[in-house]
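Visitor: A predicted structure for the sequence below; I have some questions about it.
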Amino acid sequence: MEHWALSLPDVDATPETAYGPLTDEEERQLTEAHRAVDNRRTAQWMLGFSLEVVRRRRLHRGDGTRTWDQYLTQEHDVSTSEADRLQKTWRLAQAVQTELGRPVPDSHLRKLQTYAERTSDEQAARDYTALYWAHQQEGRRLVATQIQHRVTKAVEAAKGVSDPTERTRAVAAAWAHAPEELMAPAPVPEQRTGEANDSPPTDPVYAALRQLQAARAAIERAAGSEGARRTRTGEEAQCQQDTIRRIGRALSKVKVAGDLIEDAEVVEG
């Protein structure tokens, strides 16, 4: 890996040795790490393209006796269903990467596929890219559950529309005007046999985040109040702004523990 600009430190960084804004060297290391993730995602859809080439040209047969399933197991160690999914989604993944300028996380791709099937890969790529940049401009992350929310609303809006062209338009219009779901519904934990269900039905983190969102909305309304602005001194405004920033920095350091979930990815700028 000598050609790779990413390297492990001699000694792990600690809060005492690594704090504050990233240095230029740290920014370079982070960029390189993100590039590795992007390369992995690009390789994923390129695998789907390659598998389709092998299948449609029957290159899998080898000496003439090897089946498609045998080829997948021997050469790639993937199941037939996973190979089918990769072949089904690579065009959408390529379209999004072309439009966005970076590969899409697999979890986002899975949620977006239904929308692409109702419209087109190109339409889905354009709409996803617009949604991504809208979140970036607001300083928010785009997560797979938000994509699922829009896709569900878009598909529901087209029910009963028989004309294919009109149905596609209805789906695209519903996507564009779907209300934003800031937080995904919290899953209800399964109750074990013989165990009393004393825990609340929702994750308390979600409840706290909803309160935080409400507080943010209240602060934005108060900050934009014309009456309060007239009486607020410059010194008071600066003090309030500094407090908001301190709270933001403190919240960014909160770590949420949980079980590792496959493909629980987000897009970050």
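Guide: Arrived safely, thanks for sending. No experiment lies behind these values; they were computed from the predicted model shown. Numbering: from 1, shown residues only.

Visitor: hey, let's count contacts and neighbours off CA atoms from now on
Guide: OK.

Visitor: OK, contacts around Pro164?
Guide: Contacts were defined as CA atoms under 8 Å, 6 or more residues apart in numbering; by that measure Pro164 touches no other residue.

Visitor: can you pull out the helices in the stretch 151-269 of the chain?
Guide: Secondary structure of the stretch 151-269 of the chain (DSSP state H, counting those that start in this stretch): helices at 164-177, 204-223, 226-231, 234-252.

Visitor: and the comparison structure, right after this:
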Amino acid sequence: MPLTISPIHHDFVARAEGLDLSQPLAPGDVEAIDHAMDTYGVLVFRKQPLAPEAQLAFARHFGPLDLGLRKVSRSANRLHHEELLDISNVDEQGRVADRNHRKIVGNLANQLWHSDSSFQDPAARYSMLSAAVLPDWGGETEFCDLRAAYDSLPQRLKSEIEGLQAEHYALHSRFMLGDDQYTEEQRNALPPVTWPLVRTHPGSGRKLLFIGVHASRIVDMTVAEGRMLLMDLLEHATQPQFVHRHEWQVGDLVIWDNRCTLHRGRRYDLSARRELRRTTTLDVR
């Protein structure tokens, strides 16, 4: 069956059906997903439980895979695939992690608005998150549309931020949460990168705000002034009219474009098991 798309918002987030993601995709199917992603930024596939190998194979249709913050931690991966990121509250022994476990900091940092791997060059293109085990409540994922957010800015502010550069740093969100016990080698594993505050999305040609929690300052501004501007822009971009909340079901596979969306997880009972698996592609195509 061909890919079918049912928009959830007018031009942001859509339900995708018609493909079996556990099987190799034909080139036309890959092109159809790319085209839909250019329009909607987020695609939701229901009832697509994927084994680790199948999720990795699906992701590779869209480019080389990214390790993200694993370049800093290099901790053991209980999923046994370095490029399959364990988005869970489960420790190395397969038990629900204690609240003092450092992995819980990662869970909490995921509740901040961010774009995956904006702290590196190349940054991330697509992220694909598959739901395996879910808690009884909470743990939804919210997405915001950075293109619509830019469109709605007043012209004065558009003119003010045009040409500005923001510095993105991998550990900025961790430091915000009090997690600062990193070696010098870890702190330097992913040095800061700068990106334009206003970018043009290559697939749609639309301008967008490239912001999020990894943006630590604005180049050529004082830290205080730059951070206040970044917070104001983030507050604007995450207003309800630009946000969609995805309520997970086991077997969901959600794909989003990190170049034009931000996302965050929502609170859940950290003592309840929650397991999702993420693959992310690099923006090199």
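Guide: On my side now, so go ahead. None of these values were measured; they are calculated from a predicted model.

Visitor: just give the TM-score of the two.
Guide: Taking TM-score structural alignment, normalised by the length of the first structure as the basis, the two superposed chains have a TM-score of 0.27; 124 aligned residues with a CA RMSD of 6.3 Å.

Visitor: circling back: how about the helices of the stretch 151-269 of the first structure in CSV, adding distance to Ile147 of the first structure?
Guide: Below are those laid out as CSV (distance: least, CA to CA, whole Å):
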stretch, distance to Ile147 of the first structure
helix 164-177, 10
helix 204-223, 18
helix 226-231, 36
helix 234-252, 23
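
Visitor: so which of the ones you listed is the most surrounded?
Guide: A comparison of the helices of the stretch 151-269 of the first structure by mean neighbour count, using mean count of other CA atoms under 10 Å, puts helix 164-177 on top with a mean of 17.

Visitor: now do the helices in the stretch 51-200 of the second structure.
Guide: Taking DSSP H, counting those that start in this stretch as the criterion, the stretch 51-200 of the second structure carries its helices at 52-60, 70-73, 102-109, 146-151, 155-161, 172-176, 184-189.

Visitor: so which of those is the most surrounded?
Guide: Per-stretch averages of neighbours, counted by mean count of other CA under 10 Å, single out helix 146-151 among the helices of the stretch 51-200 of the second structure, with a mean of 22.

Visitor: for that helix, packing partners?
Guide: Contact partners of helix 146-151 of the second structure among helices and strands, from 3 or more CA pairs under 8 Å, 6 or more residues apart in numbering; DSSP states H and E: strand 207-209, helix 223-237, strand 261-265.

Visitor: for the shortest one, packing partners?
Guide: Okay, so that is strand 207-209 of the second structure. With contacts defined as 3+ CA pairs under 8 Å, 6+ apart, the secondary structure elements packing on strand 207-209 of the second structure are helix 146-151, strand 198-200.

Visitor: now the second one
Guide: If contacts are counted by 3+ CA pairs under 8 Å, 6+ apart, helix 223-237 of the second structure sits against helix 146-151, strand 215-218.

Visitor: go again with 6 Å.
Guide: strand 215-218 (3 or more CA pairs under 6 Å, 6 or more residues apart in numbering; DSSP states H and E).

Visitor: list the buried residues of the strand or helix carrying Gly48 of the first structure.
Guide: With elements delineated by DSSP states H and E, Gly48 of the first structure resides in helix 24-56, which encompasses its position. Burial within helix 24-56 of the first structure, assessed by neighbour count using 16 or more other CA atoms under 10 Å, is assigned to 29, 32-33, 38, 41-42, 44-49, 51-52.

Visitor: give the contact list for Tyr150 of the second structure.
Guide: The neighbourhood of Tyr150 of the second structure, defined by CA atoms under 6 Å, 6 or more residues apart in numbering, consists of 208-209.

Visitor: check the gap between it and Leu108 of the second structure for me.
Guide: Spatial separation of Tyr150 of the second structure from Leu108 of the second structure under the definition CA to CA, to the nearest Å is 27 Å.

Visitor: packed most tightly, which of the helices and strands packed on helix 146-151 of the second structure would that be?
Guide: Most buried of these, by mean neighbour count (mean count of other CA under 10 Å): strand 261-265, with a mean of 24.

Visitor: which strands or helices does that one pack on?
Guide: strand 141-145.

Visitor: please name every helix or strand in contact with the strand it packs on.
Guide: When contacts are defined as 3+ CA pairs under 6 Å, 6+ apart, strand 141-145 of the second structure sits against strand 243-246, strand 261-265.

Visitor: can I get those in CSV including distance to Glu225 of the second structure?
Guide: Rendered in CSV, the data for those read as follows (distance: least, CA to CA, whole Å):
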stretch, distance to Glu225 of the second structure
strand 243-246, 26
strand 261-265, 22
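
Visitor: right, and these - which one's nearest Arg15 of the second structure?
Guide: Comparing those against Arg15 of the second structure with CA to CA, the closest turns out to be strand 243-246 (11.0 Å).

Visitor: helices or strands up against the closest one?
Guide: Applying 3+ CA pairs under 6 Å, 6+ apart, one finds that strand 243-246 of the second structure contacts strand 141-145.

Visitor: contacting residues around His108 of the first structure?
Guide: Residues near His108 of the first structure by CA under 6 Å, 6+ apart: Ala144.

Visitor: helix 164-177 and the helix or strand it falls within, what's the angle between them?
Guide: Using DSSP H and E, His108 of the first structure sits within helix 106-118. For the pair helix 106-118 of the first structure and helix 164-177, the angle between their directions (axes from the mean of the first three to the mean of the last three CA atoms, to 10 degrees) equals 140 degrees.

Visitor: can you pull the buried residues of helix 106-118 of the first structure?
Guide: Those would be 106-116, 118, for helix 106-118 of the first structure by 16+ other CA under 10 Å.

Visitor: same list (the residues you listed) but as JSON lines, adding distance to Arg169 of the first structure.
Guide: Listed next are the buried residues of helix 106-118 of the first structure as JSON lines, based on distance: CA to CA, whole Å:
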{"residue": "Asp106", "distance to Arg169 of the first structure": "26"}
{"residue": "Ser107", "distance to Arg169 of the first structure": "25"}
{"residue": "His108", "distance to Arg169 of the first structure": "22"}
{"residue": "Leu109", "distance to Arg169 of the first structure": "21"}
{"residue": "Arg110", "distance to Arg169 of the first structure": "22"}
{"residue": "Lys111", "distance to Arg169 of the first structure": "19"}
{"residue": "Leu112", "distance to Arg169 of the first structure": "17"}
{"residue": "Gln113", "distance to Arg169 of the first structure": "17"}
{"residue": "Thr114", "distance to Arg169 of the first structure": "15"}
{"residue": "Tyr115", "distance to Arg169 of the first structure": "12"}
{"residue": "Ala116", "distance to Arg169 of the first structure": "12"}
{"residue": "Arg118", "distance to Arg169 of the first structure": "9"}
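
Visitor: which member of those is positioned nearest Ala93 of the first structure?
Guide: Closest approach to Ala93 of the first structure among the buried residues of helix 106-118 of the first structure (CA to CA): Leu109, at 6.8 Å.

Visitor: please consider this matter closed, and thank you.
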